[in-house]
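Peer 1: just need the structure, nothing else, for what follows:
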Amino acid sequence: MASIAPADGASHVLVVDDDSRIRQLLAKYLGGHGYRVTAAADAAEARRKISAIEFDILVVDVMMPGEDGLSLTQSLRSAQDVPILLLTAKSDGADRIRGLEAGADDYLTKPFEPRELLLRLNNILRRRPLPEAPLTREEVRFGRFVFNAKREELYDGETPVRLTDRERQLLGQFAASPDGTLSREALAGEPGEVGERTIDVQINRLRRKIEIDPGNPMFLQTVRGVGYRLRFE
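Peer 2: Below is the predicted model of the structure:
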């Protein structure tokens, strides 16, 4: 079966597993079947990425060092309803029940066939109601600046600010985010499209146009361990 490149509206899955082989396998397999895939090595990294990116579904390993998958699932379920599929090396029925009680939508025992995981993810997402289309903000304001997302124009008061195509794209990404926070990964787009180090350079260039002191930014701020945030009104 031929691989399918992720489309713009592809479902975004976060794979949380301390085994790098599992992360690589699922990134390759699910990515080749139309999913957009992000990976995290533990619960702490998963939380950072979840705070910056809205995922459609999570695949979470139960047995991880530090906070385990059951604790992470239970904590996330108390705050949001993102679908969660748990992976575990244990086949005991009691463990499956604990996972479902924690709020998981499904449970798969290791070792597993990637094809079965794919089918389970597809089934979970098919059962989910379609989300309402988010309201888009045509304009965002920060300080004396106004960015019109529809026209992709930035104004300093009444004066237009010249932007590169990439700077317009970056401001548009921030404007479309509810709290203006995005990870470097999200800003980079598809893997290999833009390097995360390149993002840092582009952000610094944009800061020179909108910050009084680019070295101490008031609006386009670094969120340590996550990425960047544009503080707009």
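
Peer 1: use CA for all of it now, contacts and neighbours both
Peer 2: Fine.

Peer 1: all strands of the protein, in order?
Peer 2: 12-16, 36-40, 57-61, 84-88, 106-109, 139-142, 145-148, 153-156, 159-161, 181-183, 220-223, 227-230 (DSSP state E).

Peer 1: would you reformat those strands as JSON lines and include distance to R23?
Peer 2: Written out in JSON lines, the entries for these read as follows (distance: least, CA to CA, whole Å):
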{"stretch": "strand 12-16", "distance to R23": "7"}
{"stretch": "strand 36-40", "distance to R23": "6"}
{"stretch": "strand 57-61", "distance to R23": "10"}
{"stretch": "strand 84-88", "distance to R23": "12"}
{"stretch": "strand 106-109", "distance to R23": "15"}
{"stretch": "strand 139-142", "distance to R23": "37"}
{"stretch": "strand 145-148", "distance to R23": "38"}
{"stretch": "strand 153-156", "distance to R23": "40"}
{"stretch": "strand 159-161", "distance to R23": "43"}
{"stretch": "strand 181-183", "distance to R23": "19"}
{"stretch": "strand 220-223", "distance to R23": "25"}
{"stretch": "strand 227-230", "distance to R23": "22"}
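
Peer 1: which of those strands sits closest to P6?
Peer 2: strand 36-40 (5.8 Å; CA to CA).

Peer 1: quick one more, to check against the first:
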Amino acid sequence: MRGAVVQDRAEPLADNAPHILVVDDDQKIRALLGRFLKSNGFRVTEAQDAAAARSFMRGLAFDLVLLDVMMPGECGLTLARDLKATRPVPICMLTALADAEDRISGLEAGVDDYVSKPFEPRELLLRLRNILRRGQTPTATRDEIRMGGCVFNTTRGELRRDEETIKLTERERDLLRLFAQRIGVAVPRHELSSDDSTGSERAIDVQINRLRRKIEADPSNPVYLQTVRGKGYILYTD
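Peer 2: Reported below is the predicted structural model:
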């Protein structure tokens, strides 16, 4: 966890706080993740391997599993495939930055998302909260979506940063409205394309880059509007 500052939570957790099972064979990473998640309002149970995770899951219900790929004994991918085949619990996988095949295999196994190590704590929180939000009863598109300092009003098609209105093109409004309907879900490039000549997949990449410059603090390292390799783009919100 890059730049993580973990503070112990002063107030007690809410009764309905989401319960996360953290599965990682590295004790230091487990402990750091556990403290970080607890400080951000989650209940946490820690397991050092797949066998321990299975034991906990026989007696406890979890809202989400945060699962490392590389572990001694049964690997995370095998455990993820089995869990997805037997129970509806959402899974977010932790993978090494270079292990593209692991990320692809995880998505093929049905995991809900993945985070590459080392990761930014804020990005991890966004991903976990979006996974949990997707598991709730579907609702109509929210009137507003927040991305850091930016707020997009889906009805008015208005993007604001603090008190400043950020100018959007019609295509940018359309894209943000589409993402707002599918927050935390990867949207393929062809679904983002319009019917005219400006809607080619290559043009979509250009439009996404322009949107990032308007909503991201660091467009070259996006937190909210991210690329899903080989698939399209995904929007995370606060």
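
Peer 1: would a markdown table of the strands of the first structure with distance to R127 of the first structure and mean neighbour count be doable?
Peer 2: As requested, the strands of the first structure are arranged in a markdown table below (distance: least, CA to CA, whole Å; neighbours: other CA atoms under 10 Å):
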| stretch | distance to R127 of the first structure | mean neighbour count |
| --- | --- | --- |
| strand 12-16 | 16 | 24 |
| strand 36-40 | 19 | 22 |
| strand 57-61 | 12 | 25 |
| strand 84-88 | 13 | 24 |
| strand 106-109 | 12 | 19 |
| strand 139-142 | 35 | 18 |
| strand 145-148 | 37 | 20 |
| strand 153-156 | 40 | 18 |
| strand 159-161 | 46 | 13 |
| strand 181-183 | 28 | 23 |
| strand 220-223 | 35 | 18 |
| strand 227-230 | 33 | 22 |
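
Peer 1: and those strands: which comes nearest S78 of the first structure?
Peer 2: Ranked by CA to CA, the member of those that lies closest to S78 of the first structure is strand 84-88, at 12.7 Å.

Peer 1: tell me, what residue is most central in the first structure?
Peer 2: By CA atoms, centre = their mean, the mean C-alpha position of the first structure lies nearest to I53, the distance being 2.8 Å.

Peer 1: give me the neighbour count for the equivalent of I131 of the second structure over in the first structure.
Peer 2: In the first structure, the residue matched to I131 of the second structure (TM-score structural alignment) is I124. When counting by other CA atoms under 10 Å, one arrives at 15 neighbours for I124 of the first structure.

Peer 1: shouldn't I124 of the first structure be in contact with D105?
Peer 2: Yes - here I124 of the first structure lies in contact with D105, judged by CA atoms under 8 Å, at a distance of 7.3 Å.

Peer 1: show me the common contact partners of those two, please.
Peer 2: Common contacts of I124 of the first structure and D105 (CA atoms under 8 Å, 6 or more residues apart in numbering): P83.

Peer 1: P6 of the first structure - nearest residue in space that isn't next to it in sequence?
Peer 2: Using CA to CA, 6 or more residues apart in numbering and skipping the chain neighbours, the partner closest in space to P6 of the first structure is G34 (4.3 Å).

Peer 1: which residues touch that neighbour?
Peer 2: Here G34 of the first structure is in contact with S3, I4, A5, P6, A7, A10, S11 (CA under 8 Å, 6+ apart).

Peer 1: show me which of those residues is closest to D165 of the first structure.
Peer 2: Out of those, the member with the shortest distance to D165 of the first structure (by CA to CA) is A7, at 21.7 Å.

Peer 1: quick one: map that closest one onto the second structure.
Peer 2: The criterion is TM-score structural alignment: under it, A7 of the first structure has A14 as its aligned partner in the second structure.

Peer 1: kindly report the same for Y29 of the first structure.
Peer 2: Under the alignment (TM-score structural alignment), Y29 of the first structure maps onto F36.

Peer 1: do L70 of the first structure as well
Peer 2: If you follow L70 of the first structure across to the second structure using TM-score structural alignment, you land on L77.

Peer 1: what's the neighbour count on that match?
Peer 2: 23.

Peer 1: can you map out the helices along the second structure?
Peer 2: In order along the chain, the second structure carries the following helices (DSSP state H): 27-39, 50-59, 76-86, 100-108, 121-134, 170-181, 189-192, 201-215.

Peer 1: so the second one matches what in the first structure?
Peer 2: What that stands for is helix 50-59 of the second structure. The counterpart of helix 50-59 of the second structure in the first structure, using TM-score structural alignment, spans residues 43-52.

Peer 1: report the buried residues of the matching stretch.
Peer 2: When neighbours are counted by 16 or more other CA atoms under 10 Å, the buried residues of stretch 43-52 of the first structure are found to be A43, A46, R48, K49, I50, A52.

Peer 1: name the nearest of the residues you listed relative to P131 of the first structure.
Peer 2: Here the nearest of these to P131 of the first structure, counting by CA to CA, is I50; it sits at 17.8 Å.
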